[in-house]
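Undergrad: got a predicted model here, sequence first, then my questions.
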Amino acid sequence: MTVRSGRPPLAWRVGLLLVAIVLGVLLVVGLVVNRVVSGGFQSVLAGQQQQRLDDAADNLADGLDRRAGQIRALNLVRRLATNLGGEVRVVAADGTILAAFGRPPAAEVASYASPIVSSGQTVAMLEADLPAQVGNRGFLPLFNLSLLIGGVVTACAIALASVYVANRLTDPLRDVADAARRLGDGELGARATGGGDRESADLAASFNAMADRLQRSEMLRQRAASDIAHDLATPATVLESQLQAMVDGVVPAGRDNLEAARSAAAALGSVVSELNDLASAEAAPFHARPLAVDLADAIRQAELALDGLSRERGVRLRLSIAPLTRVRSDPGHLSRVLRNVIANAIGHSPAGGEVSIEAEAVAPDGGPALAPPHDVAIRITDLGPGIPPAEVPHIFERFYRADTARGVDPSTGRRHGTGIGLTIARELLAANGGRIAVERTGPGGTTFRIDLPGAGDVP
């Protein structure tokens, strides 16, 4: 089932965000450019107006002393007032207005003045009151319109580019989301293709690695379900047959027949117990109550518990344990770990083979222990066919059982165990501050190493 949010697609949201940012930048830039150009243009206009007034003052200086010249000068002032669109005055040195033409502008006024110099002396002033924004009717409106059109075109181009970039950014996300939906619908082979950039490739690689683990886990689960069903069905069938035969009087309810029924019930209980332990470990971590445990005694108890299996397989156990070796562990957890790992070694050993169990004190770095505090290393070695190197990293996964000769019981042709014994051992050791690893493997056998903290003088 696919759940879709009511929010717009991420590509559109990213694109709109980019467009909004660009429009904001364009607006600010447009306002700044408009102010700068407008101010500069007004300065140019003011300079031009002042220059025209200065030129007129120079022309007036020659004609003020002669009557004919005065008439031409007055005509010049009149034309100047008409051309400039404001009031132009000729003011004598004592402040008397000699001539005035035009009207003061009704809007904002800019005042100009230029001296009229004759024979090296200022004889009058040419003054003008002109419109302050006289040039805005032409250049500035056209400039602002051009700026607006350019901004709109740029914004449209940026919008298209933003949508393209947003799609490129979100394509890998859509690809991963699609692969996740297909994976959730049961298509375990669904994988993400990723993008050309490093981040998209990393995202796709991480998703694909997760999908690989899920696919592998599902494969192991399906295979284990079949094998566990067989492991449960076989002892159940034997138990039912034995009991039915005794009920029907076909065979006597003697010691041997009752022992066979008990053995079948024990095998059935062992499988159920392993499944129950795994379910408990997955629901919550194991809770350990560590105590100082005599390792030699714990290993001997495990040996006794597995005596029937070792006799059945024809495998001999050889112990080599340093005296007074104690570990700090939950006794029940340690017993279960030893039984699981030793049983695994027995199951993979050939008939007539040997499983060696060695224990010694080691330093925390793995070397020989020269003084406390120290750890204890337990090595359990079988003489089986070994584990292929490619399968070693998976050996502690739940339900994992090798497909090679090591994972198959030659007497039955079926895989050994339920595939969860080593998983449980790892979880139990982790709860007690220990660890387990494959130390050596090859055609000559496999060695599992268990490390646990030494108990020292802890009671």
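TA: Now that the structure is in, tell me what you want to look at.

Undergrad: hey, let's count contacts and neighbours off CA atoms from now on
TA: Fine.

Undergrad: residues in contact with stretch 79-90?
TA: Contacts made with stretch 79-90 from outside it, assessed by CA atoms under 8 Å, 6 or more residues apart in numbering, are listed as 49, 56, 77-78, 97-105, 124-131.

Undergrad: looking at those, which are in helices?
TA: With DSSP state H as the criterion, helices contain 49, 56, 77-78 from among those.

Undergrad: of those residues, closest to Ile299?
TA: Distances from those to Ile299 were compared by CA to CA; the smallest belongs to Gln49, at 111.4 Å.

Undergrad: any idea how far Phe286 is from the closest one?
TA: Computed with CA to CA, to the nearest Å, the distance linking Gln49 and Phe286 is 95 Å.

Undergrad: can you map out the strands along the chain?
TA: 87-92, 97-101, 109-118, 121-131, 291-294, 316-321, 326-329, 354-362, 375-381, 435-442, 445-453 (DSSP state E).

Undergrad: what comes into contact with the second one?
TA: By that I understand strand 97-101. Strand 97-101 is contacted by residues 74, 77-78, 81, 87-92 when judged by CA under 8 Å, 6+ apart.

Undergrad: same deal with stretch 410-419?
TA: Residues outside stretch 410-419 that contact it (CA under 8 Å, 6+ apart): 224, 227-228, 231, 271, 347-348, 398-403, 407-409.

Undergrad: for the contacts of strand 97-101, work out which two are farthest apart.
TA: In terms of CA to CA, the contacts of strand 97-101 reach their longest pairwise distance at Ala81 and Ala92, which sit 18.1 Å apart.

Undergrad: so for the two, which residue has more residues nearby?
TA: Ala81 (22 against 16; other CA atoms under 10 Å).

Undergrad: this is the other structure I want to compare:
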Amino acid sequence: MQSAILKKIIIIIMAVALISIILAGLMIHFALNRQFHTYLLGNEEARQEQVVRGLAELYENYGGWENLPPRFAPSRNNFFGTLRFVLDEQERVVLASRGLPMLPNPNSLTARPIYVAGAKVGTAYFGKTLFENLLTAQDRMFRTTINRSILGALLLTGILSFLVALLLARRISDPITEMNRTARAMTAGQLDSRVQDLPRDELGELGASLNRLAERLKETNELRKKMTADVAHDLRTPLATVRSHLEGMIDQVIPASPENLESLLDEVKRLTTLVADLQEIAQADVARYRFNLEPLALEPFLAGLVQQMTPLFQKKKLRLALRVVQPATVRCDRDALTKVMENLLSNAHKYTPSGGNVTVLLEREETQAVIAVQDEGIGIAAADLPYVFERFYRTDQSRNRESGGFGLGLTIVKELVEGLGGSVTAQSTPGAGSCFTVRLPLLPE
């Protein structure tokens, strides 16, 4: 894979570089030729002007065109350059290139007037020479040197572009190859694999995200294994109890007394509760489509809930209070929110020792209603806090009946709150208590 990516990146960079180099070379070549052509034409015009001035001096020195000696024929004197012929004011040829069989067409020539003392005495006609014929040996050498320099610069630029493309391609392809290796390892179950030597760019951010994904997958895998063991434990214990009691009753070792039957019924209820919780979790993530959403004033709703659960708290000598900082109205499902609050208050009741206080706080934060349940219980260790909303996760690993539950209550809370469009967080200090905060969108006024 590395070679394929490397080749593609090199080809792309080199294609862009070569196209740029060729275009730049052509632009420089044409621009140079155009400027060189302009330079030569300027030289030719200056030469023609010099010839015209020389012809004016000849006219003035000899007193007219008719007095010129034959030695001044243009073909015999390099001074005249491309001069073809000269016409006087009567359109008569007074000078002409040697060997002309007939008078050339003046429209194909360059005409320049000849003035003496401000009066026009004739017209000089010069031939239009091809660009290549204007070049001297030095001009050709200069142009050849420039073209070779441009070609050499283009070749050197191409080589440097290839080296730069190779370095850039390796810099880009190496992290991609490393991430691909890590992803393949993760697919094979090696969740400890991580991307090393992350660059400080977008590829580095992608690699860091892949590392976080691997870490999350590892944690999820460990929680999955733990959940499987916990479910097996929570099912095995009541089933073993029911089986042993039934076998004992069949063998007439255990009497089928109301007390023993009541014990069996408790275990069946325990299994029924576990199955119901599992089913509720399975449905909670899609429950938002079945929620009966309606405007709900939280202050009277919480006051009624606190009043309803106060006898349970008083039985354990706990004080349950509602404190309203700001009233708030939300749009949510009353039954779902009741389930959320019952779970949170049940946990507070369960883990707060006798004589403690549990407070339900209602306030507002910008566009959200905030409901906080603060207890004075045993608290949650910092290592356990990030996982309290995971399925079957319990800080009490002994899983005894006194602490109760299957580790599903807070999972149900999280699923229901998120289904209502809100969020739930937990804060805790071991030995000082915990605070669970539910945030729900306020009903627009």
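TA: Looks like it came in fine. Everything quoted here is computed from the prediction, not taken from an experiment.

Undergrad: just give the TM-score of the two.
TA: Superposed pair, TM-score by TM-score structural alignment, normalised by the length of the second structure: 0.73. Supporting alignment: 424 aligned residues with a CA RMSD of 4.8 Å.

Undergrad: what's the spacing between the most centrally placed residue in the second structure and Leu239 of the second structure?
TA: Centroid check for the second structure by CA atoms, centre = their mean gives Glu202 as the closest residue, at 7.1 Å. Plainly put, Glu202 of the second structure is 54 Å away from Leu239 of the second structure if you go by CA to CA.

Undergrad: my guess is Leu26 of the first structure contacts Val153. True?
TA: No: with the criterion set as CA atoms under 8 Å, Leu26 of the first structure and Val153 do not qualify as a contacting pair; they are 11.1 Å apart.

Undergrad: which neighbours do the two have in common?
TA: Contact criterion CA under 8 Å, 6+ apart; residues shared by Leu26 of the first structure and Val153: none found.

Undergrad: of these two, who's got more company?
TA: More crowded of Leu26 of the first structure and Val153, by other CA under 10 Å: Leu26, with 19 against 12.

Undergrad: report how many residues lie close to the residue lying closest to that one once chain neighbours are set aside.
TA: Counting by CA to CA, 6 or more residues apart in numbering, Gly151 is the residue found nearest to Leu26 of the first structure once chain neighbours are left out, at 6.6 Å. For Gly151 of the first structure, the number of neighbouring residues by other CA under 10 Å comes to 17.

Undergrad: same deal with Asp212 of the first structure?
TA: Residue neighbour count, defined by other CA under 10 Å, stands at 16 for Asp212 of the first structure.

Undergrad: can you pull the contacts of whatever residue of the second structure lines up with it?
TA: When the structures are aligned by TM-score structural alignment, the residue of the second structure matched to Asp212 of the first structure is Glu215. Remark: with contacts taken as CA under 8 Å, 6+ apart, Glu215 of the second structure is in contact with 191-192.

Undergrad: now the farthest one out in the second structure, which residue is it?
TA: The centre of the second structure is farthest from one residue, Asn67, which by CA atoms, centre = their mean lies 89.5 Å away.

Undergrad: distance of it from Asn61 of the second structure?
TA: Taking CA to CA as the measure, Asn67 of the second structure and Asn61 of the second structure are separated by 10 Å.

Undergrad: circling back to that earlier point, most neighbours among the contacts of strand 97-101 of the first structure, which one is it?
TA: Comparing the contacts of strand 97-101 of the first structure by number of neighbours (other CA under 10 Å), Val88 comes first, having 28 neighbours.

Undergrad: for that one, which non-adjacent residue is closest in space?
TA: Of all residues beyond its chain neighbours, the one nearest Val88 of the first structure is Ala128 (4.3 Å), with distances taken as CA to CA, 6+ apart.

Undergrad: next: Tyr62 of the second structure.
TA: Taking CA to CA, 6+ apart as the measure, Tyr62 of the second structure lies nearest to Leu68, with 6.3 Å between them; neighbours along the chain are not counted.

Undergrad: pull the number of nearby residues for that neighbour.
TA: Going by other CA under 10 Å, the residues that sit close to Leu68 of the second structure add up to 16.

Undergrad: so who does the aligned residue in the second structure for Ala288 of the first structure touch?
TA: Under the alignment defined by TM-score structural alignment, Ala288 of the first structure is paired with Phe291 of the second structure. With contacts defined as CA under 8 Å, 6+ apart, Phe291 of the second structure is in contact with 332-333, 336.
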